[in-house]
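Visitor: Pasted the sequence and its predicted model underneath.
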Amino acid sequence: MSLIVITILFFLVTHFKRDLFKGSEPLKRSEGVLFITAMITLYLTKGGPLDLMGHLMFYAHMIQMAVLYLVIPPILIVAIPNWIWRKVLNLTFIKPIFTFFTKPLIAIILFNGLFSFYHIPLIFDAIKMNMWSHAGYTVFLFIFAIFMWWPLMNRLPEYQSIGGLMKVGYIFGNGILLTPACGLIIFADNPMYATYSDPSAWMQALSLCVPGATLASLNLSGPEVFNSMSLLEDQRLGGVIMKIIQEIVYGVVLAQTFFSWYRKEQEESDTADLMNPRFVE
């Protein structure tokens, strides 16, 4: 319901009531399509069956994490019109915070650090078994995912902190920094997380999205009821899936970044040739 309200408000502000905002610009069709895509994807990730599956099986949780932090944020950044970004970022209490946390080095270290910190078994289990901690950390990490993607995806000329080959290096750096967490999960010799291996911890984590009375009536013994794989295979599959989705997303962004940089270099080279007196002669 909340996503429907957000979507309605978005189109009211960007299309139907746009004239009420000074400096507004017409909504592009691509922006509208991307915003709807982001909202549908967000619902499928956090409001659909995948959210429940993420409490039952670790690999589903990692799919959810990958989509939530690697797919949705860049789509949202591009979907929201530049004039809205400018109005939000020019707010006195937001601009200094946003400017600081979107500095490329800070953004890349903090996002990947927070993601890796989350997957330390002790931290992971504590967050998964507490509703407020789980919701809070999810939102917190999503905000830092926006910070991480901002240097790559934003279209505001005044916020272009890196360009060309530096963006390529930024993408490679992201891939490298996320690898240790995935590697730890993939190559572990034993199941790492109590919320997917210990029946009592698993039930407590599951109670965040399933009413207690319903759980009591099901008489579940543990996560193996819903998963044909062993706990270790499930865990390793989750790490592999996370890494694959990361490589696909970063690969697409890398290709777009490289060809955009190449076209720009070619245009600048052609312009320089045209302005060269020898070329004119």
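Guide: Received, thanks. Residues are numbered from 1 along each chain as shown.

Visitor: can we go C-alpha only for contacts and neighbour counts from here?
Guide: Fine.

Visitor: which other helices and strands contact whichever strand or helix holds G251?
Guide: Using DSSP states H and E, G251 falls within helix 231-275. Under the contact definition 3 or more C-alpha pairs under 8 Å, 6 or more residues apart in numbering; DSSP states H and E, helix 231-275 sits against helix 58-66, helix 165-186.

Visitor: tilt between it and helix 58-66?
Guide: Orientation check (axes from the mean of the first three to the mean of the last three C-alpha atoms, to 10 degrees): helix 231-275 against helix 58-66 gives 20 degrees.

Visitor: What is the subsequent helix or strand relative to helix 231-275?
Guide: helix 277-280.

Visitor: Centroid-nearest residue for this structure?
Guide: The C-alpha lying nearest the average C-alpha coordinate of the chain belongs to Y69 (C-alpha atoms, centre = their mean; 1.7 Å).

Visitor: what's the most buried one of the helices and strands packed on helix 231-275?
Guide: Ranked by mean neighbour count under mean count of other C-alpha atoms under 10 Å, those are led by helix 58-66, which reaches a mean of 21.

Visitor: Take this one as well and set it beside the first:
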Amino acid sequence: MPIGIFGFQSLWSPLFMLVLAFISVLFFLITVKWRKDFKESEPLTKRQAGLFVTAILVLYAVKGSPVDLLGHIMFSYHMVQMAVLYLVVPPLLIKAIPWWVWKVVIELPVIKNVFRLFTKPLVALIFFNGMFSFYHIPLIFDYIKMSETLHGLYTFILFIFAIFMWWPLVNEMPNRKQLAGIRKVGYIFANGILLTPACALIIFASTPLYATYSDAGSWLKAMELCVPVTTLQGLNLSGPELFSNMPVVEDQQLGGIIMKIIQEIVYGYILAIVFFEWYRKEQRDEETITQEALARHQSNLIK
């Protein structure tokens, strides 16, 4: 059965589109037109503008396009959402938003101490991965998906903790050190390890874990998160099997595999960047040492 039966609003989330458009306009007003109103500021670079637009488009793709609807029908699409939303969008936003905008936000009295605490590497690791794993405990998952308020609140808080988790790796704030060298590598590996148990639970389960993807009543209730109740009441739906030929367990296992693969790709990319940064630094240090040695040698010859 085609998902078009749920209507334009459910497929394309026009309200979310308008919210993201408003945020985009506000971003460019702040970073371009109102930039001089800040005590410290720098011109917005093309790279930052490009990263921000990319982040907004990716965010809409996973939360506003038909992918969001499919994420409530098939668990594999849900995991694509989770992986992109928490492993791709946050680092893009951290890099895209200029450091002087971040500075104003994170130095607000209410936010300053909270931000300082939760961006400490060990705290960020434990809280993000703990919240992600906790969310995918079957009883917790089904309970949250039954409530629009709980679902929206939990996913938003998890997104904030994803920003905390990525901050020590990719922030570009002056005088706020990123993790360096081997610590970055260890941090990335620790993230991969801590997320593995949740993925393994899903991949190796031989029975359906989540009622919101296997039980018709629970599934219909969870569908209210993205489809108006009036639309659902006008449709004669028996369950998610109407929209997919894939058995529930196989879809569930595929979701766990997808999450792990996307995680490995993202972390592998970050590791590659860390390696090349280290290599370039070593090359610069060698050149500096060589130049200093030559300068001392020439100075001794002159004497």
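Guide: Arrived safely, thanks for sending. This structure is a prediction, so every number in the text was calculated from the model and none was measured.

Visitor: quick one on the thing from earlier: among the helices and strands packed on helix 231-275 of structure 1, which is nearest V139 of structure 1?
Guide: Comparison of those against V139 of structure 1 by C-alpha to C-alpha identifies helix 58-66 as nearest, at 11.8 Å.

Visitor: Check the mean deviation of that closest one from structure 2.
Guide: On superposition with structure 2, the mean distance recorded for helix 58-66 of structure 1 (mean C-alpha distance after the TM-score superposition for structure 1) is 0.4 Å.

Visitor: and for that helix, what span of structure 2 is it aligned with?
Guide: Residues 75-83 of structure 2 are matched to helix 58-66 of structure 1 when aligned by TM-score structural alignment.

Visitor: Stretch 106-122 of structure 1 now?
Guide: Alignment of stretch 106-122 of structure 1 against structure 2: residues 123-139, by TM-score structural alignment.

Visitor: Quick check: S218 of structure 2 touching T212?
Guide: Yes: judged on C-alpha atoms under 8 Å, S218 of structure 2 makes contact with T212 at a distance of 4.8 Å.

Visitor: So for those two, which sits in the more crowded spot?
Guide: Remark: of S218 of structure 2 and T212, T212 carries more neighbours, 27 against 18, as counted by other C-alpha atoms under 10 Å.

Visitor: Residue in structure 1 paired with that one?
Guide: Aligned counterpart of T212 of structure 2 in structure 1: T195 (TM-score structural alignment).

Visitor: Excluding chain neighbours, give the residue nearest to that match in space.
Guide: Counting by C-alpha to C-alpha, 6 or more residues apart in numbering, T195 of structure 1 lies nearest to W202, which is 4.2 Å off, once chain neighbours are set aside.

Visitor: Now do that neighbour: how many residues are near it, please.
Guide: So W202 of structure 1, with other C-alpha under 10 Å, has 22 neighbours.

Visitor: just checking, it touches L208?
Guide: No: assessed by C-alpha under 8 Å, W202 of structure 1 is found out of contact with L208, at 10.5 Å.

Visitor: give me every residue that touches the match of T212 of structure 2.
Guide: T195 of structure 1 makes contacts with 125, 128-129, 201-205, as judged by C-alpha atoms under 8 Å, 6 or more residues apart in numbering.

Visitor: Which single one of these is nearest to I80 of structure 1?
Guide: Within the contacts of T195 of structure 1, the smallest distance to I80 of structure 1 is 31.2 Å, found for K128 (C-alpha to C-alpha).

Visitor: From A135 of structure 1, how far off is that closest one?
Guide: Shown here: K128 of structure 1 relative to A135 of structure 1, a distance of 9 Å by C-alpha to C-alpha, to the nearest Å.

Visitor: What of G173 of structure 1?
Guide: Counting by C-alpha to C-alpha, the gap from G173 of structure 1 to A135 of structure 1 is 28 Å.

Visitor: What does Q246 of structure 1 correspond to in structure 2?
Guide: Per TM-score structural alignment, Q246 of structure 1 is aligned with Q263.

Visitor: need the contact list for that match.
Guide: Q263 of structure 2 neighbours (C-alpha under 8 Å, 6+ apart): 83, 87, 192.

Visitor: So what's the residue count around the alignment partner in structure 2 of M275 of structure 1?
Guide: Matched by TM-score structural alignment, M275 of structure 1 corresponds to E292 in structure 2. E292 of structure 2 sits with 12 neighbouring residues when counted by other C-alpha under 10 Å.

Visitor: That'll do, ta.
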